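Enquirer: generate a structure from the sequence data that follows.
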Amino acid sequence: MDFGFQNDTGTTLTDIHPVLQTSLTGPWPLPHEVLYVAMGCFWGVERIYWSQPGVINTAVGYLGGRWPHPTYEDVCTGQTGHAETTRIVYDPTRTSAGDLLKVFWENHDPTQGERQGNDRGSQYRSMIVYTTEEQRQLAEQSRQTFGKTLAQAGRGPITTEILSLAAAGEFWLAEPYHQAYLFHHPHGYCNHGFKGFVCETPRLTN
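Expert: Alright, predicted model coming up:
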C-alpha cells in the first residue's frame, strides 16, 4: 500500500513505518498482540510508543466513535465521537501490556476529562481499548492503583475509559501526514512526557 503523500522534503510516505520498518496495515510477525491508547494529540503518543522495547508497529487513527471513514476535520468537530488513538502492535515475549500501560499513565494527565492540556474536545479524551482479557485486567488494576497515587497528591479522579475493541468500534487509520508525524517533523507540536507521577507496573498474580 502506497499512501502517496509527500512530506516537506518531498519524500513519499508508504505503508512502512519509517522507524520500526514494519507495515502499518500488517501482517505483523508472530507472536504479537495489539493495544489501543488515547491520551491527547496522537503525534506525541505515537513517538513515545515507537521508542518502547518490544513494539513492532505503531499507527495513529480514530477510535470510539459512530461515524464511518472519519477524516481529521470530522473528528475535530467533536461530533463523530472518535478519540485520537494510537494502535500499538507489540511482541509479548519482549514487553508486556503492563509495561505499555505504565507508559500510558505516566505520560499524560488522565484526570482531565475531554481535554489534554490546551487541547480541548472529546477527541482528546483518555481511553484504553483492549483486545485481550489480560489487557483488560491490567488496565483496570492500574487505573485503580494509579488513581490512589494521584488522589494522595491531591489530584482529581481518573476519567480514563476502558473499553473492549468490540465496544469501541472500528479503528480508522488517520491520514498519511499524521503517521509518524514527529519523525518527519521532529520539532512539531508535542505535549506528552513524564508528568511527575510514577505508576507501578501492573502484573497479574496467579
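
Enquirer: drop to CA atoms for contacts and neighbour counts, all remaining ones
Expert: OK.

Enquirer: could you measure from residue 172 over to residue 70?
Expert: 7 Å (C-alpha to C-alpha, to the nearest Å).

Enquirer: common neighbours of these two, please.
Expert: Listed as contacting both residue 172 and residue 70 by C-alpha atoms under 8 Å, 6 or more residues apart in numbering are residue 62.

Enquirer: tell me which element residue 36 is part of?
Expert: strand 33-39 (DSSP states H and E).

Enquirer: wait, I meant residue 146
Expert: Under the assignment here (DSSP H and E), residue 146 is part of helix 133-152.

Enquirer: got the contact list for that helix?
Expert: For helix 133-152, using C-alpha under 8 Å, 6+ apart, the contacting residues are 35, 97-98, 101-102, 105, 128, 130, 156-158, 160, 162, 164, 197, 199-204.

Enquirer: 10 Å instead?
Expert: By C-alpha atoms under 10 Å, 6 or more residues apart in numbering, the list of residues contacting helix 133-152 from outside reads 33-35, 96-102, 105-106, 109-111, 128-130, 153-164, 197-204.

Enquirer: to compare against the first, here's the next sequence to fold:
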Amino acid sequence: MVTPEEALPGRDTPLPVVTDNVVLHHRQVPPFPEGLEVAVVAMGCFWGPERVFWNTPGVWSTSVGYTGGHTRNPTYEEVCSGLTGHTEAVQVVYDPKVVTYKDLLKTFWEGHDPTQGMRQGNDLGTQYRSGLYYLNDTQKAEAEESLKAYQQSLTKAGYGQITTEIAAAGPWYYAEDYHQQYLHKVPNGYCGMGGTGVSCPIGLGVSEG
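Expert: Below is the predicted model:
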C-alpha cells in the first residue's frame, strides 16, 4: 500500500459527474432526501457491485467512486496505478425503512470473496481490495459484528481469514461519468464479481467458539 508521502497529489477540482443516476432516475450526488441513509462498500471492480445494489429493493440511488486513499480527486488511471491508496467503491443511498444496513451487509458479504486481500478474482491491485467504510458508530458496530459472523461461516466452509478493511469513511471522490452505471450503459461489459457461495448469517447472531 502506498504511503501518504508517496501518493500522487491529485487536484483541487473534482471530476465532472452528472447529477442523476441513469437507472434509478434519482440524484447520485448530494443533497439526498431527508430520511435516507448512505453506505459505502468496496467489492473489487465497482461496475458489478453497483448493478447488484441498484437492483436491491429499498436502494434509492447508487454511484461509483474512489475512497480509502490519499490522493485528492483522483482519476481512474491514477487509482489503477496503485499510487493513490484508493479502492474502487460504491456509494449506496437507501431507505432504512425498506432495506436496513444489515441487509446491505449480507448482500456485500455474499457478493464477493472477502478473503483475497488486494485482489478480486483476476483483478489484482490495491484498488480491488474489499472494504466497508462506516459513516457512524451504528454502522461500525454492525459491520464488525457481521464480519465475525461471516468469518465463522467461511471457516466452516474451508476459507481463510477475511481481509476486508473496516474503517471510517473518508472523502468520497466520484469516478468519471462513463463509470457511473456502467453495466447499464454497456450491458455486456466486464463483470468480475464472484462470491464464495457461503450464506451470510446476518441477524442470526454470532456463535461462541
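
Enquirer: would you pull the TM-score for this pair?
Expert: Superposed pair, TM-score by TM-score structural alignment, normalised by the length of structure 1: 0.88. Supporting alignment: 190 aligned residues with a C-alpha RMSD of 1.5 Å.

Enquirer: what segments of structure 1 are strands?
Expert: Taking DSSP state E to define them, one finds strands in structure 1 at 5-6, 12-13, 33-39, 55-63, 83-90, 115-116, 119-120, 126-130, 161-164, 172-173.

Enquirer: for those, give me JSON lines that also has distance to residue 180 of structure 1 and mean neighbour count.
Expert: Below are these laid out as JSON lines (distance: least, C-alpha to C-alpha, whole Å; neighbours: other C-alpha atoms under 10 Å):
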{"stretch": "strand 5-6", "distance to residue 180 of structure 1": "13", "mean neighbour count": "13"}
{"stretch": "strand 12-13", "distance to residue 180 of structure 1": "10", "mean neighbour count": "16"}
{"stretch": "strand 33-39", "distance to residue 180 of structure 1": "16", "mean neighbour count": "23"}
{"stretch": "strand 55-63", "distance to residue 180 of structure 1": "7", "mean neighbour count": "26"}
{"stretch": "strand 83-90", "distance to residue 180 of structure 1": "11", "mean neighbour count": "27"}
{"stretch": "strand 115-116", "distance to residue 180 of structure 1": "20", "mean neighbour count": "22"}
{"stretch": "strand 119-120", "distance to residue 180 of structure 1": "20", "mean neighbour count": "15"}
{"stretch": "strand 126-130", "distance to residue 180 of structure 1": "20", "mean neighbour count": "26"}
{"stretch": "strand 161-164", "distance to residue 180 of structure 1": "25", "mean neighbour count": "18"}
{"stretch": "strand 172-173", "distance to residue 180 of structure 1": "12", "mean neighbour count": "20"}
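
Enquirer: so stretch 109-128 of structure 1 matches what in structure 2?
Expert: Across structure 2, the stretch matching stretch 109-128 of structure 1 (TM-score structural alignment) is residues 113-132.

Enquirer: so how far is that stretch from its chain's centroid?
Expert: The chain centre lies 11 Å from the centre of stretch 113-132 of structure 2; the measure is C-alpha atoms, centre = their mean, to the nearest Å.

Enquirer: aligned to residue 33 of structure 2, what sits in structure 1?
Expert: Match for residue 33 of structure 2 (TM-score structural alignment): residue 29.

Enquirer: map residue 96 of structure 2 onto structure 1.
Expert: Match for residue 96 of structure 2 (TM-score structural alignment): residue 92.

Enquirer: if I pick that match, what's in contact with it?
Expert: By C-alpha under 10 Å, 6+ apart, the contact set of residue 92 of structure 1 is 30-34, 54-55.

Enquirer: kindly report the same for residue 128 of structure 1.
Expert: Shown in contact with residue 128 of structure 1 (C-alpha under 10 Å, 6+ apart): 35-39, 85-86, 101, 104, 135-136, 139-140, 160-165, 168.

Enquirer: thank you, goodbye.
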